[in-house]
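*Asks:* This is a predicted model, with the sequence first.
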Amino acid sequence: MSIPSKERLNRLLIVQAQSINDTFKLLDAPAAASMGKTDWSEVMKMANEISNQATMCALLSSGSSLEQLEDFIGSYCNLLLGLVLLCHGSTVGAGPTLRASIRDFAKPVIDHSLSLLHEALSSYGLRKERPLMPTLAGKVSTSCTRLQGSPSTDSAAIVRALAQVGTSMKDVLRELCEEEEEGEGGEPVKWAIEVGAAAVKVVKEGMRFVGGGTVAAVEVMEGVLEKLQAVGVQVDELGASAIPPLEPEEMEENMAEILLLAAAVEDELKGGGSGGSADGLFRAVGDLVGLLRRLLQEAGVGKG
């Protein structure tokens, strides 16, 4: 076996990195139903092994031969390929939100790991310590921990996505309340606060519905998420329209659109046969619908 050169190892790492990134594209599409579904515990084990290897990498680069470094890089890259394939296998039967979540949590593990390996190779043979190595190793470990704790079921992934919608709505409400405290905006701001608060309640009930052991199909949960994400966008635009300079026509359009989306959530639940598990969500949506109809009526009267 010929003694490896640093340049040859660098070319090898580039090829390995390209192979890993190409394989990662598998996560852009759902795994075939004919594949055996990978248990999430296997993904967690592999993430733990990669975290351990990242710590070793930070130590190895300063006191090893090029042959040892070559073996280590090859072994580490095989672990990364294994992680990608395990993540792909875990998406068998998964809905789009869970698939996107797995992809998003796995990507930093791959990216930080490849950066760590490139840094290990570039720093080989240097007398001066490279402070970036332990930093990158720490980023890999943190990314692995986040992947291990990420949602592994459709319901958990959808609840997490709904929580993000709720957080965004609360940010809008906070800004509107500050405007109201300063005496700005008047009636339009009060309307926007009412609608925003009612929408937040709908999202909370949506989280309870999805995360509370519902028997609803994944398609129903995904449908509820999609519509509530759209409500979140409209609440944000409603808040912007309510703050001076006022845009009353846009406010009415936003409220009308939220009304349509709320009705669509009701249709989604009725069509999905969710039964009693959706009672709280039905009530919250009904309250939002009633509020919007009243406000739109008042807006129409005000015009007259």
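*Replies:* In hand now; what should we look at?
*Asks:* C-alpha from now on. contacts and neighbour counts both.
*Replies:* Will do.
*Asks:* Make sure residue 23 is actually in contact with residue 82.
*Replies:* No. Applying Cα atoms under 8 Å as the test, residue 23 and residue 82 come out as separate, 10.0 Å apart.
*Asks:* secondary structure element for the residue nearest to residue 259 when sequence neighbours are not counted?
*Replies:* Leaving aside its chain neighbours, residue 259 sits nearest to residue 289 (5.8 Å; criterion: Cα to Cα, 6 or more residues apart in numbering). Per DSSP states H and E: residue 289 is located in helix 279-303.
*Asks:* So which other helices or strands are in contact with that helix?
*Replies:* Counting contacts by 3 or more Cα pairs under 8 Å, 6 or more residues apart in numbering; DSSP states H and E, helix 279-303 packs against helix 187-211, helix 248-272.
*Asks:* got another, please set it beside the one above:
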Amino acid sequence: MLWTGEPPQAEALKEAMESYFNALQGFLLHCHGSMAGAGTTLFSSIQASVKQIVGTSFRLLQGSVSLYEGEYEKGRKPSIPQLAGAVWEACSNLKKVPATNIKAIGKAMTQVTVSMKDVLREMKELKPACFSPEPDDAYANPETETPNSDEDDLGDDLTPAEFEVSEMVADIVSEALVVIKELIRAITGMIKLENPKDDGAFVATLENLLKLCQDFGVQIDELGACVYPPQELSLMKQTLGRIRENIGEIEADVKGFKNSSSGALLGTCRRLQSSIENMETELDKRVDAEVVGKMQNVTL
């Protein structure tokens, strides 16, 4: 139906809606057929895109009806071009949905690296609290006084000890990011060498690796959150333990790859495991020091 800027006529609106619903029904049937053999990740990608198209389509039709009947709130007249534009955008997004299970899983793994990069960026933006001169010194040397305009920024009040912990976490996140990148590279190398089919067994293996990657990403987020004061060292250590277990599962799955370039990945996994163990040792020392300090302050 061509939009002229005027409210649609009843018969024209009815014909347009019937035609649209028929097209939408055919689209849904086609999508249902395309989901045959789709794994969890590809199925979710298709489903999310289809929901977006259906949702924007219904909003377009509702807007058309309310415009015809004049039943809309004052100042909230529906914009048909805007609603139609949302449908076009949803259709364009459907074209970006991966065509195979392997591509869908690879895209989802890449999204995990994007999240990790955000955590790493936040860790690198942290800085220790600026030294503030005593009032007498500031009065004696007013030119050397530097106003702390960022004193309310989150993370700016890290003590030197807390800042050291944040640097250790940044190193862990950086190495974790390399692990995911090497995993994607190993899978890509195996696909090029062996040209595996998009069958159930292989897809199930990749789906399991994806789940491990996504869990890995969640744990990295939690580890990054622990850095902000007051730092919870015990929770940080628990999170590191879960990450270590997660890496072990990834290693076990990758060792099952045949003729794949997984050597570099296993090497990065071992380096990350070593870094985690070193950080756990350092956290134990800090926790012990805190306990001793609290006991010394206890008066009997």
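*Replies:* Cool, got the structure. Being a predicted model, the structure only gives us computed values, none of them experimental.
*Asks:* Any idea what the TM-score comes out to?
*Replies:* The TM-score (TM-score structural alignment, normalised by the length of structure 2) is 0.73; 246 aligned residues with a Cα RMSD of 2.6 Å.
*Asks:* quick one: what's aligned to the residue nearest to residue 259 of structure 1 in structure 2?
*Replies:* For residue 289 of structure 1, the aligned position in structure 2 is residue 273, judged by TM-score structural alignment.
*Asks:* and stretch 29-47 of structure 2, how far out from the chain's middle?
*Replies:* Stretch 29-47 of structure 2 sits 22 Å away from the centroid of its parent chain (Cα atoms, centre = their mean, to the nearest Å).
*Asks:* List the buried residues in that stretch.
*Replies:* For stretch 29-47 of structure 2, the neighbour count (16 or more other Cα atoms under 10 Å) marks 38, 39, 41, 42, 43, 45, 46, 47 as buried.
*Asks:* now do stretch 106-119 of structure 2
*Replies:* Burial within stretch 106-119 of structure 2, assessed by neighbour count using 16+ other Cα under 10 Å, is assigned to 106, 107, 108, 109, 110, 112, 113, 115, 116, 119.
*Asks:* So which of these sit within helices?
*Replies:* Secondary structure from DSSP state H places 106, 107, 108, 109, 110, 112, 113, 115, 116, 119 of these in helices.
*Asks:* Might you report the residue contacts of the fifth one?
*Replies:* If I follow you right, that is residue 110 of structure 2. Contact analysis of residue 110 of structure 2 by Cα atoms under 8 Å, 6 or more residues apart in numbering lists residue 184.
*Asks:* Could you tell me how far it is located from residue 248 of structure 2?
*Replies:* Distance of residue 110 of structure 2 to residue 248 of structure 2, given as Cα to Cα, to the nearest Å: 20 Å.
*Asks:* quick one on the thing from earlier: turn the helices and strands packed on helix 279-303 of structure 1 into TSV, including distance to residue 224 of structure 1 and mean neighbour count.
*Replies:* Below are these laid out as TSV (distance: least, Cα to Cα, whole Å; neighbours: other Cα atoms under 10 Å):
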stretch	distance to residue 224 of structure 1	mean neighbour count
helix 187-211	8	22
helix 248-272	6	18
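*Asks:* export those helices to CSV and tack on distance to residue 151 of structure 1?
*Replies:* CSV is the format used below for those (distance: least, Cα to Cα, whole Å):
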stretch, distance to residue 151 of structure 1
helix 187-211, 12
helix 248-272, 23
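*Asks:* Quick one: closest of these to residue 124 of structure 1.
*Replies:* For those, the distance to residue 124 of structure 1 is smallest for helix 187-211, at 49.4 Å, taking Cα to Cα.
*Asks:* how about the helix or strand that the closest one is followed by, aligned to which bit of structure 2?
*Replies:* Following helix 187-211 of structure 1 in sequence order, the next helix or strand is helix 218-242 (DSSP H and E). Under TM-score structural alignment, helix 218-242 of structure 1 corresponds to residues 203-227 of structure 2.
*Asks:* check the fit of the matching stretch onto structure 1 and give the mean distance.
*Replies:* With mean Cα distance after the TM-score superposition for structure 1, stretch 203-227 of structure 2 departs from structure 1 by a mean of 1.1 Å once superposed.
*Asks:* how far does that stretch sit from the chain's center?
*Replies:* 10 Å.
*Asks:* tell me which residues in that stretch are buried?
*Replies:* The neighbour-count check on stretch 203-227 of structure 2 (16+ other Cα under 10 Å) flags 203, 206-207, 209-210, 212-227 as buried.
*Asks:* Just give the closest residue to the residue most central in space within structure 2, not the sequence neighbours.
*Replies:* Note on structure 2: the residue nearest the mean C-alpha position is residue 115, at 4.0 Å, using Cα atoms, centre = their mean. In space, and not counting its chain neighbours, residue 115 of structure 2 is closest to residue 217: 7.1 Å by Cα to Cα, 6+ apart.
*Asks:* How much space separates that neighbour from residue 44 of structure 2?
*Replies:* Using Cα to Cα, residue 217 of structure 2 is found at 19 Å from residue 44 of structure 2.
*Asks:* The helix or strand hosting residue 17 of structure 2 maps to which residues in structure 1?
*Replies:* Residue 17 of structure 2 is part of helix 10-34, with elements assigned from DSSP H and E. Mapping helix 10-34 of structure 2 onto structure 1 (TM-score structural alignment) gives residues 66-90.
*Asks:* Leaving out the residues flanking it, which one is nearest to residue 254 of structure 2?
*Replies:* residue 262 (6.8 Å).
*Asks:* ok, how many other residues are close to the one you found?
*Replies:* As a burial measure, residue 262 of structure 2 scores 22 neighbours (other Cα atoms under 10 Å).
*Asks:* Run a quick neighbour tally on residue 132 of structure 1.
*Replies:* Look at residue 132 of structure 1: counted by other Cα under 10 Å, it has 14 neighbours.
*Asks:* That one matches what in structure 2?
*Replies:* Aligning on TM-score structural alignment places residue 132 of structure 1 opposite residue 79 in structure 2.
*Asks:* What's the match for residue 58 of structure 2 in structure 1?
*Replies:* Under the alignment (TM-score structural alignment), residue 58 of structure 2 pairs with residue 114 of structure 1.
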